[in-house]
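Asks: quick check, what structure comes out for this input:
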Amino acid sequence: MNHLPKVTIIMATYNRARYVVETLQSIQNQIFKDWECLIIDDGGTDATAVVIAPILAQDNRFKYLHRPDTYRKGLPGARNYGLDVAKGDYIIFFDDDDIVHPQNLELSVLELSHNEVSFCRYIREVFYDTFDYNFDYSKEYTSFYINEKDVFRLLNQELPFNSCAVLWKKECFFENRYTEHLLHAEEWELYSRILSTGITGISIEKSLFFARKHSDSMTGQYFRLDPIRTLSNIDAIVLVLKNLKEKSLINDPIIRYFIAMSHGYTEYDLFGKIMRELEFSGYNYLKWRLFYFILPLRFKITKLKKRIIKKN
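Replies: As a prediction, this is how the structure comes out:
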């Protein structure tokens, strides 16, 4: 009988021949050994297949797959395919250009094994250019629990849920999948949806993943004001609000947060989309319309007060 791995690592890849081998080697260096890594090629045209061939031949825990056309092109579609073929009890998503701490799976699996929780979150750091492999192997760290009351902290990035910084129990994805048409904020939308179902998790205060920053990264493309990803971000916001409304988790702080955000998307009428999604009319519509118009003035007054305090 074939052995089923405890953990499935899902790695979507697209033209990352330059970095992917280093990432795969960091996965091979995991102290916890009971895993499979599904490398899902999203239609790349570079030498990825060639450079990873020696690793595939040496280590059968790696599987190189191509995203079928039944899944939409893009990171969400590739990851959804990975979810559908994953064999592990636990799921984690790694990017194809980053570095994984050797204790990543060891400590995350340990937390899920010892606690009645559905996911383990940890700290993700970023690096540029060459990575310093001077890892901290300490097993002493603090932790705290997370539940649906923390959805807003996830949404406003007070409690970031980076895709590569959470180990999930597989059942978290039985009813939840990535929204495949989203090309930005797809993780933010999905993870807020999962957390809103009432599951609980644990967050450990230890850096276990290191994200490489470079000009070709997805976030790099977004911050160059790629209009396609800007529209995706708006779609994700509307989907988040729709989910929270359905689960009766909408409250004034959440509304204020997204209305404040809508000032950055005036040309896309994000405010109007928010009002329509929340089905506000009458008093509620006028209340939030007034808040929307007054907000820029409040920002200016706050900045002026800070300047006055600084001078004094």
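
Asks: when you work out contacts or count neighbours from here on, use the C-alpha atoms and nothing else.
Replies: Will do.

Asks: ok, now which ones touch Val100?
Replies: By C-alpha atoms under 8 Å, 6 or more residues apart in numbering, Val100 lies in contact with Thr23, Ser26, Ile27, Leu208, Phe209, Phe210.

Asks: what's the spacing between it and Glu106?
Replies: To Glu106, Val100 is 12 Å away according to C-alpha to C-alpha, to the nearest Å.

Asks: mind listing the helices for the chain?
Replies: Secondary structure of the chain (DSSP state H): helices at 20-28, 48-58, 75-85, 104-114, 151-155, 186-195, 218-223, 227-246, 252-262, 270-278, 282-311.

Asks: do you know which of those helices lies nearest Met1?
Replies: helix 75-85 (17.9 Å; C-alpha to C-alpha).

Asks: now do the buried residues in that closest one.
Replies: Neighbour counts over helix 75-85 (16 or more other C-alpha atoms under 10 Å) mark Leu75, Pro76, Gly77, Ala78, Arg79, Asn80, Tyr81, Gly82, Leu83 as buried.

Asks: looking at those, which one is closest to Tyr178?
Replies: Closest to Tyr178, out of all of the buried residues of helix 75-85 and judged by C-alpha to C-alpha, is Pro76, at 5.3 Å.

Asks: want to put them side by side, so please do this one too:
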Amino acid sequence: MAHSPLDPASSLPTGPAPRVSVIVCYLNGANFIEEAIGSVLAQDCSDWELVLVNDGSSDESPAIAARHAANDPRIRTLSHPDGRNHGVAAARKLGVDAARGRHIVFLDHDDVLRPWALSRMTGILEREADVAMVFARTLYWAWDMTIGKEEMESSFAPFPPGRLAGQVMLRDLIRWDTRHPPPCSIALRRDVLLATRGDGALWHGMYEETALLMKILARHDVWLLDEVVSSYRMHPDSMCIKAEAAGTLSNETVSRDRVRYIGWAARHVAMDWRSRLLALTVWLKGEAKLRLAPRR
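Replies: Here you go, the predicted structure:
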């Protein structure tokens, strides 16, 4: 029986596993997904696969994905068996389970990679065998000026480029709200990701990526790459902008979403005593401020 282009069995890969799997999960991403796919095709290395996961789209994005998969054997399309929307966590799990690469990069359908992104990040993982992740710099791209965000490049200052102890980076994530790059500037070892995913409770929703990174940093070092490798598109339909509009996320005042995830992390992440004490302090101070803050 012939398979649909979106059936996971439709394009089973053969041959050696690629160095890196780029996973793009999309929901009604027709406005942007062409650019995301094009940025992978433009990479200065060719040892990659692109896994496009449809999370219940009703627009033209599945057709765009299928067209690219038909033109390049390194590109595969997936969808949930019931064809419905299951959320980012379930879509990424589907993509990771199907991925064959030694390393993983999550590229949101509205973001783009610079041509050197995969070669730079995975080159470090190939060279530094005991580093679990690479964090690179990002351009926060003010694609839509109506949201009132200024364009800027991220920085890891005061940390120098190179290896950084995981617990040190973990404490930095506890102190600051936006200190790690978005997924498009992170490369992870697939085996570490799978082991962490199966190691106890995971946090879902806002801060899902940060919570996963904290679990990895509790056990592994990270490499800071002082180079912009991606552009993170800021626009009104992004998850963070929607949460800010709803009043649950804020970079200026206490954030209800952040307080909840820090409390979860203090209980479920294998922190050393310094990190746990810091997390409990931030959580308790946040809870106290929330009790005094007016609800929106």
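
Asks: now for the contacts of Val100 of structure 1: which two are most distant?
Replies: Top of the distance list for the contacts of Val100 of structure 1 (C-alpha to C-alpha): Thr23 and Leu208, 13.5 Å.

Asks: more neighbours, these two?
Replies: More neighbours surround Leu208 than the other of Thr23 of structure 1 and Leu208, with 26 against 16 (other C-alpha atoms under 10 Å).

Asks: right, and the more buried one touches Tyr122 too?
Replies: Yes. Between Leu208 of structure 1 and Tyr122 a contact is recorded at 6.5 Å, counting by C-alpha atoms under 8 Å.

Asks: overlap of the contact sets of the two?
Replies: With C-alpha under 8 Å, 6+ apart as the test, Leu208 of structure 1 and Tyr122 both reach Ala165.

Asks: tell me the counterpart of Gly162 of structure 2 in structure 1.
Replies: In structure 1, Gly162 of structure 2 lines up with Ser143, judged by TM-score structural alignment.

Asks: do the same with Ala30 of structure 2
Replies: So, by TM-score structural alignment, Ala30 of structure 2 is matched to Ala17.

Asks: Gly87 of structure 2 now?
Replies: Aligned by TM-score structural alignment, Gly87 of structure 2 pairs with Gly74 of structure 1.

Asks: ok, now which ones touch its match?
Replies: By C-alpha under 8 Å, 6+ apart, Gly74 of structure 1 lies in contact with Asp42, Glu180, Leu183.

Asks: in structure 2, which of those remain in contact?
Replies: Shared with structure 2 under both residues aligned by TM-score structural alignment, their matches' C-alpha atoms under 8 Å, the contacts from the contacts of Gly74 of structure 1 are Asp42.

Asks: quick one: the contacts of Gly74 of structure 1 as JSON lines, columns for neighbour count too.
Replies: Converted to JSON lines, those look like this (neighbours: other C-alpha atoms under 10 Å):
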{"residue": "Asp42", "neighbour count": "23"}
{"residue": "Glu180", "neighbour count": "17"}
{"residue": "Leu183", "neighbour count": "22"}
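
Asks: from the contacts of Gly74 of structure 1, which land in strands?
Replies: Among these, no residue falls in strands (DSSP state E).
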